[in-house]
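Peer 1: coordinates only, sequence not included:
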C-alpha cells in the first residue's frame, strides 16, 4: 500500500479509501441494498489487513448505522489510532427544525452524535457533505473551527459543491484566521468529468487533497452496458447521475480491460487514481473481489493511447451529484 499526504496537511492516507455507505441496517435510510453489521465487518477487516487506513462514512448513511458498524469494528480490531476515520455532516438525521444543514447548532449536535455512534473521542476528518444555502458561511466556518479547537475533530474537508462556493469558503476561513479545509470529496469518474473544469484546478492551486466519490460510477464502469445489479435497480439517486450517452465510454473501458487482461473496475479505478491532484478514490466494497480490484488498480499504469481511448467519447454533462 502507498500513502500520501492529504492536501497541504501532514495527514497520511492510503491510496484507496474504503467508503462505508455500503454498510448499514437495510431497514433504515434510503438504501435497501446495504450490508448489515455481520456481513460488513469482513470487508472492514480485509481493508485494514491490506493496509488501507482511510475509512469514510457520514452521519446520514443508513440512519447513522453506518457510523455504528464502522465504529464497533474499529474498536474490536483495536486499531483506531493508526486509522483515519472520516465522516460527513449536513444531511437530516432526525425530524424537526435544526436537524439539517450547517448551522452552529446542527454542527455541534451532529459532531457529538457522530462521536457517540463511532465510539471514539475524535474524528480525524470532518467533511461538510454539501453547501448550506440557508446558513451564512461565516457561521459554519466558525463552528467548524470550534470543534477542531475543542479536540473533537482533527482536520476539515468538504464534499460536492460549486467551485465558487468552495473558493468562498477557503477565502473566508483564511481572512478570519479559521481552520482551513484540506480535502474535497467530489463526484469524479470516467462518466462524469465536469470537475476538471473548475474544481480540480482550484484544488491543485490551493493545495487541497481530492478524494473522489463514486469512481466506478455506482458500479456502471465495472460491468458491461447491458448488465445490471440489485443496487442499480434500486438506487434512485444513481439513476439521476448517468444516462444512455455513457455507453461508448463503458464499452471503451471493456476494450481496455480485455486488451490488458484485467477487470473493468481496475481500468476505471486506475484512470481515476492517475488523474492529477487525486489523492485517494473512495471505493465501496460488498463483494470480496471489489477490494482486490481496488488494490490492484493502484499499481496499474495505463498508456497514453489507452487513456486517450477512455476519454475520447466524453461530452459535456449537466452538473450532477449536488445541484
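Peer 2: All right, it came through fine. Remember, predicted model here, so these are calculated numbers, not experimental data.

Peer 1: CA atoms for contacts and neighbours, from now on please.
Peer 2: Noted.

Peer 1: surely residue 60 meets residue 89?
Peer 2: Yes. Taking C-alpha atoms under 8 Å as the definition, residue 60 is a contact partner of residue 89 at 7.5 Å.

Peer 1: one more to weigh against that first structure:
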C-alpha cells in the first residue's frame, strides 16, 4: 500500500443506534416520520484515502491536543496523507457504493464521467458468496431521503427520478422497510419499467431492501410475514436482496432470524445480506454456516473503521461490503469549503438528517477546522484532475 496507515485498533464495527420506531410504517406519501440516526464514533483513523495522488499537509498545530494514547502505544500522526492506492477495495459514488475485496492487486479502474456514460457491463459487479450471487451496479441509488427530514415526497416526481437514474445505467436501488414510502415507490417504479421498457431493461434493475425488526422472538411465521410485507410493497415475487439489521447483540435471536431468512431463499428472497453488523457477529454468523453475501456499513475518507478487522474477515470469507456515507451527505464538497459553521448563518444550513449526522462525525473526528484543511487539500487534488471534490477517478 502506498503510504502508511495510522489507525486505532478496531475489533468490531459498531452499529448505529437509531430513533426509528420498531413498528413498520404503513404505506404512505405524506407525514413521513423523521429519522435521526446517530453513530458513536469510537474508533477513527488518521490516513485519508484518495485515488488521485499523495499530498502531505502540515497540520501539527491544528492537531495539537487531538491525539491521545491508545492502549500501550502512542496514537501519533506525523502527517496526514492521501494514499495513492488501496488494494483491498474499490469505492465510488455519492449514494451507497460497493467495494469488493479481491486479492492484493489494484482493482480495475473506473473512469468518472457523465451519467449517460455509466451504463455498461464494466460498471456492474456481482455480489457472490458460495452459491448465492446477485449482479448489481457499482453505484447504488440510496433512498434514505424518502424516510423524512428532506421535505415532502411527491410520488410521481420520485418515480420519474428513479426512471431517469435507471435510464442512465444506475439501475440498483437501496431502501429499507422503515424508509417511509421507499418500498412503495419502488413498486410503482418497477411496474412502470415492466410497462414502458423492454424486457432486457428489466433484467438489469435491482431492488435491495433492509429488514429492521424489533428484538423479539424470531419465529418462522414472523420472519415470513415480514418478508411478505416488503414483497407486496415492492410488487415483486422475490426480493433481490434482503439486508438484515439487529438492535441488541445480547439477544442471539439474530441467528434464528437469519436461518429463517435463509429458508425463504427457495422463492421469496434471492440473496440474504446484513447491514451495520460488527466483525464479531459477522464471524459468528459465518461460523453458523449462514450464507450472507454482503454487509452494508459506513465508510468515507473520514471514517475508515471498516478497513480494519471487518475488511480482513470479508477478504478471507468472500463477503462483500456495501458502503454508505461516502461523501458524508454532501459535506465532502465545495459547498462547505472555506465555511465556518461555528458562526450562526455563516455557512450553508445543515438542514437534512444526513448533514446533521455527518457533522457530528466531523466533530468526533477532529473538528471543523481540521475538516477544512482536508477539504482544501482535496480541492487542490480535484482541481489538478479537473473534477469536483466529491468525484473519485482512477
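Peer 2: Right, received. Where do you want to start? These figures come from a predicted structure and were not determined experimentally.

Peer 1: what is the neighbour count of residue 142 of the second structure?
Peer 2: 20 (other C-alpha atoms under 10 Å).

Peer 1: so what corresponds to it in the first structure?
Peer 2: Here residue 142 of the second structure is matched to residue 19 in the first structure, going by TM-score structural alignment.

Peer 1: same thing with residue 285 of the second structure?
Peer 2: Under the alignment (TM-score structural alignment), residue 285 of the second structure maps onto residue 169 of the first structure.

Peer 1: how about the secondary structure of its match?
Peer 2: Using DSSP: H, G, I helix; E, B strand; the rest coil, the structure places residue 169 of the first structure in helix.

Peer 1: ditto for residue 257 of the second structure
Peer 2: Residue 257 of the second structure ends up helix, using three-state DSSP.

Peer 1: that one pairs with which position in the first structure?
Peer 2: Aligned counterpart of residue 257 of the second structure in the first structure: residue 140 (TM-score structural alignment).

Peer 1: could you pull out the helices for the second structure?
Peer 2: 60-63, 155-167, 182-196, 199-202, 220-234, 253-263, 279-287, 309-317, 353-365, 368-385 (DSSP state H).

Peer 1: distance of the nearest residue to the match of residue 285 of the second structure once chain neighbours are set aside relative to residue 72 of the first structure?
Peer 2: Nearest in space to residue 169 of the first structure, with sequence neighbours left out and distances taken as C-alpha to C-alpha, 6 or more residues apart in numbering, is residue 137 at 6.8 Å. Computed as C-alpha to C-alpha, to the nearest Å, the residue 137 of the first structure to residue 72 of the first structure distance reads 34 Å.

Peer 1: how about residue 111 of the first structure?
Peer 2: 17 Å.

Peer 1: settle it for me: which of these two has more neighbours?
Peer 2: For residue 111 of the first structure versus residue 72, neighbours defined as other C-alpha under 10 Å are more numerous around residue 111 (22 against 17).

Peer 1: gap between the residue most central in space within the first structure and residue 144 of the first structure?
Peer 2: Closest to where the C-alpha atoms of the first structure average out (C-alpha atoms, centre = their mean) is residue 213, at 3.7 Å. Distance from residue 213 of the first structure to residue 144 of the first structure, counting by C-alpha to C-alpha: 22 Å.

Peer 1: so how many other residues sit close to whatever residue of the second structure lines up with residue 36 of the first structure?
Peer 2: Matched to the second structure by TM-score structural alignment, residue 36 of the first structure sits across from residue 154. Other residues lying near residue 154 of the second structure total 11 when counted by other C-alpha under 10 Å.

Peer 1: also the one 4 residues further on?
Peer 2: Using other C-alpha under 10 Å, residue 158 of the second structure has 17 neighbouring residues.

Peer 1: what's the burial count for the aligned partner of residue 71 of the first structure in the second structure?
Peer 2: Using TM-score structural alignment, the partner of residue 71 of the first structure in the second structure is residue 187. By the criterion of other C-alpha under 10 Å, residue 187 of the second structure has 21 neighbours.

Peer 1: the residue nearest to residue 169 of the first structure and residue 170 touch, don't they?
Peer 2: No. Between residue 137 of the first structure and residue 170 there is no contact under C-alpha under 8 Å: 10.3 Å.

Peer 1: whereabouts in the second structure does stretch 54-61 of the first structure align?
Peer 2: Counting by TM-score structural alignment, stretch 54-61 of the first structure sits on residues 172-179 of the second structure.

Peer 1: how long is that stretch end to end?
Peer 2: From its first residue to its last, stretch 172-179 of the second structure covers 16 Å (C-alpha to C-alpha).

Peer 1: what lies in contact with it?
Peer 2: By C-alpha atoms under 8 Å, 6 or more residues apart in numbering, the residues outside stretch 172-179 of the second structure that reach it are 20, 24-25, 96, 136-137, 139-148, 166, 182-183, 205-212, 230.

Peer 1: report the distance from that stretch to the chain centre.
Peer 2: Taking C-alpha atoms, centre = their mean, to the nearest Å, one finds the center of stretch 172-179 of the second structure at 12 Å from the center of the full chain.

Peer 1: cool, stretch 204-211 of the second structure as well?
Peer 2: Its chain's average C-alpha position is 14 Å from that of stretch 204-211 of the second structure, according to C-alpha atoms, centre = their mean.

Peer 1: that one aligns to what range in the first structure?
Peer 2: By TM-score structural alignment, stretch 204-211 of the second structure lines up with residues 82-89 in the first structure.

Peer 1: could I get the helices of the second structure as a markdown table with distance to residue 173 of the second structure?
Peer 2: Below are the helices of the second structure laid out as a markdown table (distance: least, C-alpha to C-alpha, whole Å):
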| stretch | distance to residue 173 of the second structure |
| --- | --- |
| helix 60-63 | 39 |
| helix 155-167 | 9 |
| helix 182-196 | 8 |
| helix 199-202 | 13 |
| helix 220-234 | 11 |
| helix 253-263 | 21 |
| helix 279-287 | 24 |
| helix 309-317 | 23 |
| helix 353-365 | 18 |
| helix 368-385 | 28 |
